[in-house]
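Enquirer: Okay, structure incoming, though there's no sequence with it:
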């Protein structure tokens, strides 16, 4: 039996788990560890929440600070036979089947998990049972040696090193930078595998008709780390003849929205840029299918960036910050999109210039992007992960592409 334990349901994890459950002979369970009373508060928009990848306390903020967010959509899980519904309360966790499933599983895959599961997870690791951890990264920003002079941080390094060092522990990195973090902890050498958020993919590429104006877009939560201001700065730097050929739509809500609206006015882009409010996941995908170009300016602080995957599946010509987690895995510069260095507005402007002027290039990149996502689909992910698990359990060398899903990183 394969058990995947994570804190909550989300629409990015669902597709690959559903494919795992569909495989012939599969005995797959998804255990949701966050008590339902917490999830209902999130779903109702009455609290903000941050996931813990190390068993820490959930963090809540007053309702006045809460705002609609794509990440909070659909957290209450569907009724599926392979989903172990979350406990109603913390007390229910202690008396339910959750710890038993994690302990007795032939293979456990551990994502960001609430604190209630960690005693059983550690017990499982020390007992030598095959365990895969799955996470985006340990550090949002690089840490130099001075950071670790603090005794508590040094103790944290030691705990992480000891937890991930046993030969029965493997790691699925949902971010290119996570492998560097594991090297820093001197853990999982020869047991670090490429993974990511595997969004549902379409059966065919999306046609992109040539229109009077090139439609450029972005979708997400307006946070400083998203670097949405880079899009505005780049559009402002375009020649006037190109500015008249674009229609830029920014979708979402968040604390930076007011500043971005003000910047749009200051840069004289009121005729080119419009803002739309938060959309559901389904509406956001429809929005992307109607775009010609998708700009993904998030930098290293972006763990993965599933929105880039969705834009590529929608056959958009993408221009992506090369420092973001998903960019490093999905986008090959000049092949299925363009990349630019973090903060390099001049290069971003040149990339937009080229795409605005060349409809054939947009179509070429869009088709190549869609084909890339066929190799990063939930079905492919489920097959390769199962093959990887079978190979590890039998002591054989996994036969997976080194630069694709479940490829060996280090």
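Expert: The structure has been received and is ready for your questions. Note that the coordinates shown come from a computational prediction; the quantities given were computed from them, not determined experimentally.
Enquirer: okay, CA-based contacts and neighbour counts for the rest of this
Expert: Noted.
Enquirer: Checking my notes, residue 5 in a strand, right?
Expert: Yes. Using DSSP: H, G, I helix; E, B strand; the rest coil, the assignment for residue 5 is a strand.
Enquirer: ok, the residue of the chain most remote from its centre to residue 235 distance?
Expert: Here the chain reaches farthest from its C-alpha mean at residue 241, the gap being 36.4 Å by C-alpha atoms, centre = their mean. Distance of residue 241 to residue 235, computed by C-alpha to C-alpha, to the nearest Å: 12 Å.
Enquirer: Included below, for side-by-side comparison, is a second structure:
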């Protein structure tokens, strides 16, 4: 079997899945179409494109163009991510099995489907192939609805996402019984809504909860957050730890009691959710992020708060902060979800099964990767 992934650049969120695909393939390739940006390197990412022999780079002349098209011709299946539309169209002229792996298209609102240029671009990558041997791997629970609004059939959309390394911890990580440790990880951008985390922690302080809030990451909103911290007199509670390597982030996750994920609908997936759940954190996540409806069952393996609702976040953070047994139960279930259901091993195995199946409609998984992705509206969580 031969499988190829075509995307911008290889990173640690994709590497484990690539390694799993290699186990099933005689030939496997990752076709990288862009050099990794400097801002990603400053965040602790490494340049993996030159570290693995299965990566074919199109952007620096190291791979002959004929080789790229040879891979597109010979592969049993190709997964297209961030790449030129022409590569997808070339493959689909032959109607060979292909997948579009994508986050949602209308992050800024479904009204954007009425914008002629945007609608044309989305249709070019998806709707024009709706009757072909072409399926969608959803890296957002909201993607099926975005596509259905333009006429792409939801029954050709499957749950997918990002599959970073799973921790495979032998037991639930021991937590410090002293000060409650809350962790937030990501770039400090407006869409990440880190301000909500600060305000929620101010609510904890008002209610006499002893805690620390650690921010890992950097970005344009840091100064605004510092002002907010000063406003609520949280200087002794909040720490900015800066950017870290993926390995350092994971170590911090293992020691955290609660992981807050506050992004709005402009968050495509949010791989830190996978990572924090795998590390045994009690999750408290916004309903707007693309990963949350796929990964979190509210009250079983994490808590969900209504996007943008500060009161809902405050209430649920206080509930977690004052109930250590709940935190432990949610953390254990979160570990089980990621390590056994939503992991690279399961995703690769199921996609290979789908590729091999003569009748794709008979490949049915109840939950997790490659199960059917239903149409979900933004206001799904009440």
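Expert: Cool, the structure landed. This structure is a prediction, so every number in the text was calculated from the model and none was measured.
Enquirer: about what we covered before: which SSE is the residue farthest from the centre of structure 1 in?
Expert: Using DSSP states H and E, the element containing residue 241 of structure 1 is helix 240-243.
Enquirer: One more: residue 228 of structure 2?
Expert: Secondary structure from DSSP H and E places residue 228 of structure 2 in helix 222-231.
Enquirer: equivalent range in structure 1 for that helix?
Expert: Taken onto structure 1 by TM-score structural alignment, helix 222-231 of structure 2 occupies residues 257-266 there.
Enquirer: residues of that stretch that come out buried?
Expert: 257, 260-261, 263-264 (16 or more other C-alpha atoms under 10 Å).
Enquirer: do the same with stretch 19-37 of structure 1
Expert: Quick answer for stretch 19-37 of structure 1 (16+ other C-alpha under 10 Å): 19-21, 28-36.
Enquirer: same check, this time on stretch 355-370 of structure 2
Expert: Buried, per 16+ other C-alpha under 10 Å, within stretch 355-370 of structure 2: 355, 363, 368-370.
Enquirer: hang on, isn't residue 91 of structure 2 packed against residue 71?
Expert: No. The pair residue 91 of structure 2 / residue 71 is not scored as a contact, 10.1 Å apart, by C-alpha atoms under 8 Å.
Enquirer: so how many other residues sit close to residue 283 of structure 1?
Expert: The tally of other residues near residue 283 of structure 1 (other C-alpha atoms under 10 Å) stands at 11.
Enquirer: helix or strand for the equivalent of it over in structure 2, which one?
Expert: Aligned counterpart of residue 283 of structure 1 in structure 2: residue 248 (TM-score structural alignment). Using DSSP H and E, residue 248 of structure 2 sits in helix 246-255.
Enquirer: can you tell me the mean distance of the helix or strand following the helix holding residue 228 of structure 2 from structure 1 after alignment?
Expert: Under the assignment DSSP H and E, the closest C-terminal helix or strand after helix 222-231 of structure 2 is strand 238-242. Mean deviation of strand 238-242 of structure 2 relative to structure 1 after superposition (mean C-alpha distance after the TM-score superposition for structure 1): 1.1 Å.
Enquirer: Pull out the buried positions in strand 238-242 of structure 2.
Expert: Quick answer for strand 238-242 of structure 2 (16+ other C-alpha under 10 Å): residue 238.
Enquirer: So which elements touch that strand?
Expert: Strand 238-242 of structure 2 sits against strand 211-216, with contacts defined as 3 or more C-alpha pairs under 8 Å, 6 or more residues apart in numbering; DSSP states H and E.
Enquirer: And the strand it packs on against structure 1, how far off on average?
Expert: Mean for strand 211-216 of structure 2 is 1.0 Å (mean C-alpha distance after the TM-score superposition for structure 1).
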